[in-house]
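Visitor: test case, fold it:
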Amino acid sequence: MFDVQKIRADFPILSREVNGKPLTYLDNGASAQKPQVVIDAITRAYSHEYANVHRGLHYLSNLATDHYESTRAKVARFLNAGHEDEILYTSGTTEGINLVSYAWGMENLRAGDEIVLSILEHHANIVPWHFLRERLGVVLTWVDCAPDGSLDPQAVIDAMGAKTKLVAVTQMSNVTGTRVDVKTICHAARERGIATLVDGSQAAVHGPVDVQDIGCDFYPITGHKLYGPSGSGAIYIRAERQAQMRPFMGGGDMIDTVGRETITWAKPPLKFEAGTPGIVQTIGFGVALDYLMGLGMDQIAAYEAGLAAYATERLATLNWLSVQGTTADKGAIFSFTMEGAHAHDISTVLDKRGVAVRAGSHCAMPLMEHLGQSATCRASFAMYNTRDEVDTLVSALELCRDLFG
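Guide: A predicted model of the protein is given here:
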């Protein structure tokens, strides 16, 4: 059985107070807290096992390399990749998408080629494509969501034209919690020979992912959202797409031979991993994935679905609160506004009650413009949050209403 209290005990920060109140941490969409096993792994790696990887033949280098490289197989298992060589280490989803933009996009796209995006995208899945718009002259084609925040996969498919070379879409919105039917989109794109990138930053945290079933070409994830260290992450790149890519950066580890006039590359994934990497961050990331897979992603998804349903029910009683995104199967992410109070003011009041939420545009300005909002508050829940914390949020929002109403 999923024991949330036992899980909470694994996260030392959850027992602290903020402003004299028990911490209610609801900013998980930005970054999740870390379990003790991850903290211990980081401490152990720096204290007793640290050396550079891939370079030395001595004991510590071999030990660090083994622990560092073991994460690759864990990511492959977590995403159900066909082979661990399809997993590239990154500092997170932002680097992963930029890698695709430079290493695949610059090599394979030309002026007039089209990239299809949804309005739900985070800036990390927008800005790198703007780079290609500016530098190559590619065209960005946008697909809007419905008023309830849902995204019709057929609308994305209909936007694919003769010049479409890439579809880049999130699996879960970081603003509305909307879940996107990326499998339908990716299978339709593959039938047309169109590459697909699915932003997995939010979705991968909340339930099982199977990239082979989805049928995507690129799937980036972020370690710090998956209860691992910041500066860690990975991207799945299907082997056929890797063959179409040039190296992202040049330096150590990504080469086979270097001469005065010639250079040959290492085989993937090292071909795309130049320089000394985030060794300890990646080791910690692997431990975080072990922790999640030990709990079971299906179990996490089921628990969070119940939590999301309860939060939806409780927030619906606040008829003066406007929630952005109301699809029935949305994830446990709630962005909201309150008449008469700016999102920053709401966040400040909640903080005084020990409730941590995010306020602003959430790195999704096109979506916020589409929703007609300049800023919202966002409460994003994780597997360690409880119904009591939902009640704490509601009570703090009622206090806001009293102050600003």
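
Visitor: can we go C-alpha only for contacts and neighbour counts from here?
Guide: OK.

Visitor: chain center to stretch 53-60: distance?
Guide: Here stretch 53-60 is found 32 Å from its chain centre; the criterion is C-alpha atoms, centre = their mean, to the nearest Å.

Visitor: stretch 114-123 too?
Guide: 15 Å.

Visitor: residues in contact with that stretch?
Guide: Contacts to stretch 114-123, defined as C-alpha atoms under 8 Å, 6 or more residues apart in numbering, come from residues 126, 129, 138-145, 151, 156, 159-160, 163-170, 173-175, 362-367, 370.

Visitor: wait, doesn't residue 124 sit right on residue 94?
Guide: Yes. Under the criterion of C-alpha atoms under 8 Å, residue 124 is in contact with residue 94, at a separation of 5.2 Å.

Visitor: please give me the structure for this one as well, since I'd like to look at both together:
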Amino acid sequence: MQESYPIDVDTIRADFPILQRRVGGDISTPGEDEDDTVPLVYLDNAATSQTPKQVVESIVDYYYGYNSNVHRGIHSLSQEASVAYEDAHDRVAEFIGASGREEVVFTKNTTEAMNLVAYAWGLNELGPGDSVVLTEMEHHASLVTWQQICKRTGAEARFIRIDDDGRLDMDHATELIDDSTKMVSVVHVSNTLGTVNPVADLADLAHDVGAYIFVDGAQSVPTRPVDVKEIDADFFAFSGHKMCGPTGIGALYGKQEILEEMDPYLYGGDMIRRVSYEDSSWEDLPWKFEAGTPPIAQGIAFAAAVDYLDDIGMENVQAHEELLAEYAYDRLSEFDDIEIYGPPGDDRGGLVAFNLDGVHAHDLSSILNEQGVAIRAGDHCTQPLHDKLGAAASTRASFYIYNKKEEIDALVEGLEVARDLFA
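Guide: From the prediction side, this is the model:
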């Protein structure tokens, strides 16, 4: 009997040629015998998703058809590239519910977006007696960035506790977010626990004391509908390579009135309006934050990835993610020797981090790789969280639009191999 999914997985898989790969053995030489290889089962999507043909073709079209720098040429190629790059900002803004391109700055990734705000806003606005409130489940992109800015400015970094199920202690959040707080920085969906945080409630707490909120949407924008206005986020960041897009491109959303007041983070070409030997003035939003030649091809492909996901429907993407996450949680919960981190399977994003008793996460990842199963092993850029969990590392399986339940079954079968090896 054919499995029922919220989306047409087989049709989607056909858009991703890499999923037809076989791995293992030595297949680097043409004509090599593939009898010792196995089909690829890609379950590392929280790190990087795969890229469909339609997005790759948008990059090829740019380089073959109108490759040129933007905002600097009168000739046809430059004009075409400029329009496409600017339209990409509009498309991404529409996707997350922003008011327009003025509120969307293209960056390399979520990490750069976080650093942009930390340096352009934080160094100027924070000082002794101020606090920045984070959570114990923050990715290093948020935790390390604000930690170091607090060290430079004399502000205090505070951390909202998590409970035994990996959810935020909202009573503790209410205690920590007070009149000293100037910024609340919170991950929307934890890349380790799978916890979906109540970011709109945290935004209310921040705004009640006159603070801003920065939401790390690296794991939410790819997997569920997001409206930055409904959340009432002051800043929101995400990465293209986790949502069918290319690497090297991400976005920072910021409320226009806040971005207008901020000084640039990087200086140089294209972000200036007028330059003299004595002083300079800045270009309009968002260009004042995009110094130098931007990631033109990546930006255009970013918009193509948004189009691809919109064609599927983000409500459908979320339903598929949740179905797979619950199935994986239930399958892994069948075994007494597996510890799963985070909330129950019916209340999490599309990933499951766990450990198998007696097998280090890195060893387990290596064994699974021999079975063709690609997962993540390590601390997932959440070292302090792993310290709190009492785990040096964990194994993480994460799912996306092209994954099936059979691939989760393959993961479970690979765990049996690991048990036998370490018995």
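
Visitor: where does the TM-score land?
Guide: Overlay of the two chains. TM-score (TM-score structural alignment, normalised by the length of structure 1): 0.98; 405 aligned residues with a C-alpha RMSD of 1.1 Å.

Visitor: circling back to that earlier point, residue 124 and residue 94 of structure 1 - which one has more neighbours?
Guide: Remark: of residue 124 of structure 1 and residue 94, residue 94 carries more neighbours, 21 against 17, as counted by other C-alpha atoms under 10 Å.

Visitor: could you find the counterpart of the more buried one in structure 2?
Guide: Taking TM-score structural alignment, residue 94 of structure 1 has residue 111 as its aligned residue in structure 2.

Visitor: which elements pack onto the helix or strand containing its match?
Guide: Take DSSP states H and E as the rule and residue 111 of structure 2 turns out to sit in helix 110-117. Helix 110-117 of structure 2 sits against helix 140-153, strand 235-239, strand 250-254, with contacts defined as 3 or more C-alpha pairs under 8 Å, 6 or more residues apart in numbering; DSSP states H and E.

Visitor: excluding sequence neighbours, find me the nearest residue to residue 229 of structure 1.
Guide: Spatially, and ignoring its direct neighbours in sequence, residue 229 of structure 1 is nearest to residue 281 (5.5 Å; C-alpha to C-alpha, 6 or more residues apart in numbering).

Visitor: please apply the same query to residue 374 of structure 2.
Guide: residue 42 (5.0 Å).

Visitor: counterpart of residue 65 of structure 2 in structure 1?
Guide: Mapped onto structure 1 by TM-score structural alignment, residue 65 of structure 2 lines up with residue 48.

Visitor: mind checking how far residue 230 of structure 2 is from residue 97 of structure 2?
Guide: Separation of residue 230 of structure 2 from residue 97 of structure 2 (C-alpha to C-alpha, to the nearest Å): 8 Å.

Visitor: which one of those two has more residues nearby?
Guide: A count of neighbours by other C-alpha under 10 Å puts residue 97 above the other of residue 230 of structure 2 and residue 97, at 15 against 9.

Visitor: I'd say that one and residue 228 touch.
Guide: Yes. Using C-alpha under 8 Å, residue 97 of structure 2 is in contact with residue 228, at 5.8 Å.

Visitor: still on that earlier bit, just the buried ones out of the contacts of stretch 114-123 of structure 1, please.
Guide: By neighbour count, with 16 or more other C-alpha atoms under 10 Å, those hold 126, 129, 138-141, 143-145, 151, 156, 159-160, 164-170, 173-175, 362, 364-367 as buried.

Visitor: I'd assumed residue 354 was in contact with residue 18 of structure 1.
Guide: Yes. Here residue 18 of structure 1 reaches residue 354: they are 5.1 Å apart, a contact under C-alpha under 8 Å.

Visitor: burial count for the corresponding residue of structure 1 for residue 268 of structure 2?
Guide: In structure 1, residue 268 of structure 2 lines up with residue 251, judged by TM-score structural alignment. Here the count is done by other C-alpha under 10 Å, and residue 251 of structure 1 has 11 residues near it.

Visitor: residue 251 of structure 1: which element?
Guide: When elements are assigned from DSSP H and E, residue 251 of structure 1 belongs to no helix and no strand.

Visitor: how far away is it from residue 368 of structure 1?
Guide: Residue 251 of structure 1 sits 40 Å away from residue 368 of structure 1, going by C-alpha to C-alpha.

Visitor: for the residue mapped onto residue 143 of structure 2 from structure 1, which non-adjacent residue is spatially closest?
Guide: Alignment note (TM-score structural alignment): residue 143 of structure 2 maps to residue 126 of structure 1. With sequence-adjacent residues excluded and distances taken as C-alpha to C-alpha, 6+ apart, residue 126 of structure 1 is closest to residue 117, at 7.8 Å.

Visitor: ok, the equivalent of that neighbour over in structure 2 to residue 168 of structure 2 distance?
Guide: Here residue 117 of structure 1 is matched to residue 134 in structure 2, going by TM-score structural alignment. Going from residue 134 of structure 2 to residue 168 of structure 2 by C-alpha to C-alpha gives 11 Å.

Visitor: next, show the common contact partners of these two.
Guide: Shared contacts of residue 134 of structure 2 and residue 168, defined by C-alpha under 8 Å, 6+ apart, comprise residue 160.

Visitor: I'd like the distance between the match of residue 117 of structure 1 and residue 368 of structure 2.
Guide: Residue 134 of structure 2 sits 34 Å away from residue 368 of structure 2, going by C-alpha to C-alpha.
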